[in-house]
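Engineer: Need a 3D model of the sequence below.
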Amino acid sequence: MASVCVNDTLTDDELRWVLSRLDSDKDKEVFGHVCKRWLHLQSTDRKKLAARAGPHMLGRLASRFTRIVELDLSQSISRSFYPGVTDSDLAVISEGFKCLRVLNLHNCKGITDTGLASIGRCLSLLQFLDVSYCRKLSDKGLSAVAEGCHDLRALHLAGCRFITDESLKSLSQRCRDLEALGLQGCTNITDSGLADLVKGCRRIQTLDINKCSNVGDAGVSTVAKACASSLKTLKLLDCYKVGNESISSLAQFCKNLETLIIGGCRDISNESIILLADSCKDSLKNLRMDWCLNISDSSLTCILKHCKNLEALDIGCCEEVSDTAFLGLGSDDFLGLKVLKVSNCPKITVTGIGKLLEKCSSLEYLDVRSLPHVTEVRCSEAGLEFPKCCKVNFSGSLTEPDVLL
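Structural biologist: As a prediction, this is how the structure comes out:
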């Protein structure tokens, strides 16, 4: 038989189909080692890229990987001494990677508003942008992104302390499809800014305003009403101005809420939590309310009895909670909890933990640190049997799951 050359027989489209059928990234890399033609096809077909490179190398990457839609240039905390991507790098990226939908610049501390202006000017298809802890950024740069990136769906700005309500106003006017916004530690954000945001952005599913100390009940209530059908995750850690009015508004409007973080909101009490437990009983999966000092057994029992889909619960430092919260569960009350944190709740004893274990066979992580009546020895003496897959944190030596961060 005459020999047949694959490259003479198969078209580029047919070879790309072969490449698309390869499952692992390793196999796709090997595909490119066959010959220059296959390397070119493999390069132009690649969709994701993670790199650390200067402008010259980024330019070469852009010319080789022409269809990249996801670019990760983020810096880890361990490389905090290194500034990462700079404004000149962003100019090259914006000109070279025109198809970008996702751009991660987390912790790239060298970026300024000039770099963001390049993004807004050139990357009109961008849908996801993470500039968390790029501490030099201000409203000027964010306004440029909002002006040019109308399809933006997710924006993460944690640690950007110069961002103010003006950025939220720009997003409201130009990025109407925004679904996720991270503002952790942006202390210049106020209730007024949130009110402006939801005038235009009414599809928000995830809002992180942890440690936004100038946000209070008025802002949260406005968000709850405007984004009632879409809001699924709301993070309010250490927002000390947030109280019962916010929780009552969430209970009234947000029936699809899945994750609520209210740790450190010390004015929240049983009355509003009971309303929330009844309203979101079918949707709520993750609830963090550590340091909510007015929370006691009545609201906790209500949560455990009504929220059947609850998977993670943190009531650390809620000093009024006692065994009664668990002993109030009836014979038909079975919990689907996977993560439970009850550290620094001095009224909880081995009796309460034992009752909990009777009702919760799916537990994977239990935090009982700093409970004077609950120690590894006492649990053993009481004959408590923890689920096989459950990690019990008695002393703080275990890595905590990040589901409630």
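
Engineer: contacts, neighbours, all on C-alpha from now
Structural biologist: OK.

Engineer: The nearest residue to residue 333 once chain neighbours are set aside - how many residues pack around it?
Structural biologist: Once flanking residues are discounted, residue 333 sits nearest to residue 305: 6.2 Å by C-alpha to C-alpha, 6 or more residues apart in numbering. Residues lying near residue 305 (other C-alpha atoms under 10 Å) number 20.

Engineer: In the stretch 251-400 of the chain, mark out all the strands, start to finish.
Structural biologist: Here the stretch 251-400 of the chain has its strands, by DSSP state E, counting those that start in this stretch, at 259-261, 286-288, 312-314, 339-341, 365-367, 391-393.

Engineer: now the stretch 51-200 of the chain
Structural biologist: 70-72, 102-104, 128-130, 154-156, 180-182.

Engineer: Next, format those strands as JSON lines and append distance to residue 119.
Structural biologist: Formatted as JSON lines, the strands of the stretch 51-200 of the chain follow (distance: least, C-alpha to C-alpha, whole Å):
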{"stretch": "strand 70-72", "distance to residue 119": "13"}
{"stretch": "strand 102-104", "distance to residue 119": "10"}
{"stretch": "strand 128-130", "distance to residue 119": "10"}
{"stretch": "strand 154-156", "distance to residue 119": "13"}
{"stretch": "strand 180-182", "distance to residue 119": "18"}
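
Engineer: want to put them side by side, so please do this one too:
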Amino acid sequence: MSPTNSYTYLYLPNECWESVFKFLFNDDDDDNNRHRLLESLSLLSKQFLSITNPLLLSLTFYDPARPYLSRLFHRFTKLTSLDFSFYNGDLDALLTRISRFSLHLTSLNLSNKPNIPADGLRAFSKKIKTLTSLTCSNVHSINSTDLFLIAHSFPLLEELDLSNPINCKNYNGFLDAIKALSLALSKLRKINLSRHCYLNNQSVYHLFKNCMLLGEVILFKCYGVTCDGIAFSLLERPKLWSLSFSNTTFGSARFGTKVTSLFSDSLVSCLNGLTCLDLSSLSISDELLTSIAREVLPLKRLVLQNCTGYNFAGILSLLSKCQSIQYLDLQNAEFMTDHRVAKISLLLGDLVSINLSECRKLTNSALLALVSNCPLLSEIKMEHTSIGKNIAKNSNDLIDFGLNPQLKSLYLAHNSWLRDENLILFASILPNLQLLDLSDCDCISEEGICEVLKRCCKIKHLNLAKCNVVRLLGLNFEVSNLEVLNLSDTNVEDETLYTISKNCCGLLQMILEKCLLVTMNGVKHVVKNCTQLREINLRDCIKVHMHAISVSLMVFSRPSLRKITTPPSFHLNEKKKVNSHQLCIVW
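Structural biologist: Here you go, the predicted structure:
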């Protein structure tokens, strides 16, 4: 067959290739993974480049992105989401400029900013009328006028996140602004006003009464809102499916604000469609949990993190009736024992994620019971427990629990009893593990880590922060899937970084914060050998001497770099000297 005929035979129309590319996406892939896949495919041919461009729906902006706006928006024609949470430039000017393009945006993220860019949002809203999701979390200063602006400018909003402001000015004006929001945003389905200290019972009542489609409310650390206030508001919104509430102040966090009987009665009588309940840090009771059990609420997510006042009888009663729970958080439930975890694990056939951190009586037996009895379990958090303590004499019996191919994430940070033999046993039954957090586990060695990496070859994220006995000089084999490696506050040195970079060349993120023995030579090894590196963190690496020229050389030699967190030797005025046309943010 001639080359021409061969090419004709293999040709597929763009629509078929687009279907193939979409098939390559995993359901659990985040935006970064999808972006990387599309970027790789686009490099193969001009045809693939033209096909992948419309598949990119979201775009994250960094400091130097502004000069390329026209090119970006003409290339990616189907963008629906813009993220400016990493952008440190003039956001008012940038939003004003973006408003001149014909875009059908539905989502905008303006988090981590000094204030709300009012002028930019005003210009943006005049031209772009399709926005349904706005996120402005962790903004340092929010005014009541900002809320009036949002209410006036984006009437189609379905999701609004204004959580965790550092400073709210003019409390009285805010109460009027919340009422204006509730009247203007008739399509609102989800709102997060956590840490809005000015909120009171009346303002929450306005939200519940006026936003008739409201289904999810998040009100953490809203100290002016009481349990009874929530109870009266629930009467106005019986179709609420998700409630997250806590008003515990710092001084009372140990005991928690006590949930009232009125709150309990409203919760179970009004919300018969409740699928998510988060009462973190409140003082609840077994009676409340038993009431939920009697109503057989269709809960899929239950968070009782740091809650007090309840006991095992209450949680057992609830789980016996509500067996569709997928996410369960019982952090700091002091009454939990290995036997009790084994008992509730038999009731959790749909469980996907569980948090039992700070349940200090739990050992290996609890973890293995969960692995054995919960076939869909994908994530376990057991930090600050007694994992590794009181191991049975015949430890090999643990392997009889069999393999669990579903478990992807295991968080075991701050477990001082954890030893290499425990890790190796876990690795032998968790073949598809992708995330392993062992930070501050002092008694593990590099031999144990290397053995885990051999057995769990799919690990993508490994956290070894504060594991000072780990140097990884024995890592003499390829670890092709590892993408994120956290070695913060360890005794790693340049020789270690050379070994790691040669055998973990697919690293995307390297975190070396407070690595006091690392020098610029070690950093150069990482930048040279890790050909896909996107982020490197060198904060408090006192022996790494870096200046504007060395940063520029790093970026030019490794074009994939998107973020460099600089060491103390890199002064603020040096940032101005870094070439601004590179798509890399220097912190």
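
Engineer: between the strands of the stretch 51-200 of the first structure, which one is nearest to residue 264 of the first structure?
Structural biologist: Checking those against residue 264 of the first structure by C-alpha to C-alpha gives strand 180-182 as the closest, at 18.5 Å.

Engineer: in the second structure, what residues pair with the closest one?
Structural biologist: The counterpart of strand 180-182 of the first structure in the second structure, using TM-score structural alignment, spans residues 353-355.

Engineer: how far is the matching stretch from where the chain is centred?
Structural biologist: Once both centres are worked out by C-alpha atoms, centre = their mean, to the nearest Å, stretch 353-355 of the second structure turns out to sit 15 Å from its chain's centre.

Engineer: average gap between that stretch and the first structure?
Structural biologist: With mean C-alpha distance after the TM-score superposition for the first structure, stretch 353-355 of the second structure departs from the first structure by a mean of 0.7 Å once superposed.

Engineer: so which of the strands of the stretch 251-400 of the first structure gets nearest residue 215 of the first structure?
Structural biologist: Comparison of these against residue 215 of the first structure by C-alpha to C-alpha identifies strand 259-261 as nearest, at 14.3 Å.

Engineer: so that closest one aligns onto which residues of the second structure?
Structural biologist: Taking TM-score structural alignment, strand 259-261 of the first structure hits residues 435-437 over in the second structure.

Engineer: rewinding a little: could you dump the strands of the stretch 251-400 of the first structure to JSON lines with mean neighbour count and distance to residue 216 of the first structure?
Structural biologist: Shown next, in JSON lines, are the strands of the stretch 251-400 of the first structure (neighbours: other C-alpha atoms under 10 Å; distance: least, C-alpha to C-alpha, whole Å):
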{"stretch": "strand 259-261", "mean neighbour count": "23", "distance to residue 216 of the first structure": "14"}
{"stretch": "strand 286-288", "mean neighbour count": "23", "distance to residue 216 of the first structure": "18"}
{"stretch": "strand 312-314", "mean neighbour count": "24", "distance to residue 216 of the first structure": "22"}
{"stretch": "strand 339-341", "mean neighbour count": "22", "distance to residue 216 of the first structure": "26"}
{"stretch": "strand 365-367", "mean neighbour count": "22", "distance to residue 216 of the first structure": "30"}
{"stretch": "strand 391-393", "mean neighbour count": "19", "distance to residue 216 of the first structure": "34"}
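
Engineer: Any idea which of these gets closest to residue 217 of the first structure?
Structural biologist: strand 259-261 (14.7 Å).

Engineer: Next, the residues that contact the closest one from outside, please.
Structural biologist: Outside strand 259-261 of the first structure, the residues that touch it by C-alpha atoms under 8 Å, 6 or more residues apart in numbering are 232-237, 284-289, 404.

Engineer: how close does that strand sit to the second structure?
Structural biologist: Looks like 0.7 Å for strand 259-261 of the first structure (mean C-alpha distance after the TM-score superposition for the first structure).

Engineer: How far away from the center of its chain is that strand?
Structural biologist: 11 Å.

Engineer: Ok, which of the strands of the stretch 251-400 of the first structure comes nearest residue 220 of the first structure?
Structural biologist: So among those, strand 259-261 is nearest, using C-alpha to C-alpha, at 12.2 Å.

Engineer: burial of residue 501 of the second structure, as a residue count?
Structural biologist: For residue 501 of the second structure, using other C-alpha under 10 Å, the count is 24.

Engineer: which residues touch it?
Structural biologist: Residue 501 of the second structure neighbours (C-alpha under 8 Å, 6+ apart): 507, 525, 526, 529, 530.

Engineer: what's the answer for residue 144 of the first structure, then?
Structural biologist: 116, 117, 119, 120, 121.

Engineer: just residue 457 of the second structure next, same as before
Structural biologist: 431, 432, 479, 480, 481.

Engineer: how near is the counterpart of the third one in the first structure to residue 142 of the first structure?
Structural biologist: When you say that, I think you mean residue 479 of the second structure. Here residue 479 of the second structure is matched to residue 306 in the first structure, going by TM-score structural alignment. For residue 306 of the first structure, the distance to residue 142 of the first structure equals 42 Å [C-alpha to C-alpha, to the nearest Å].
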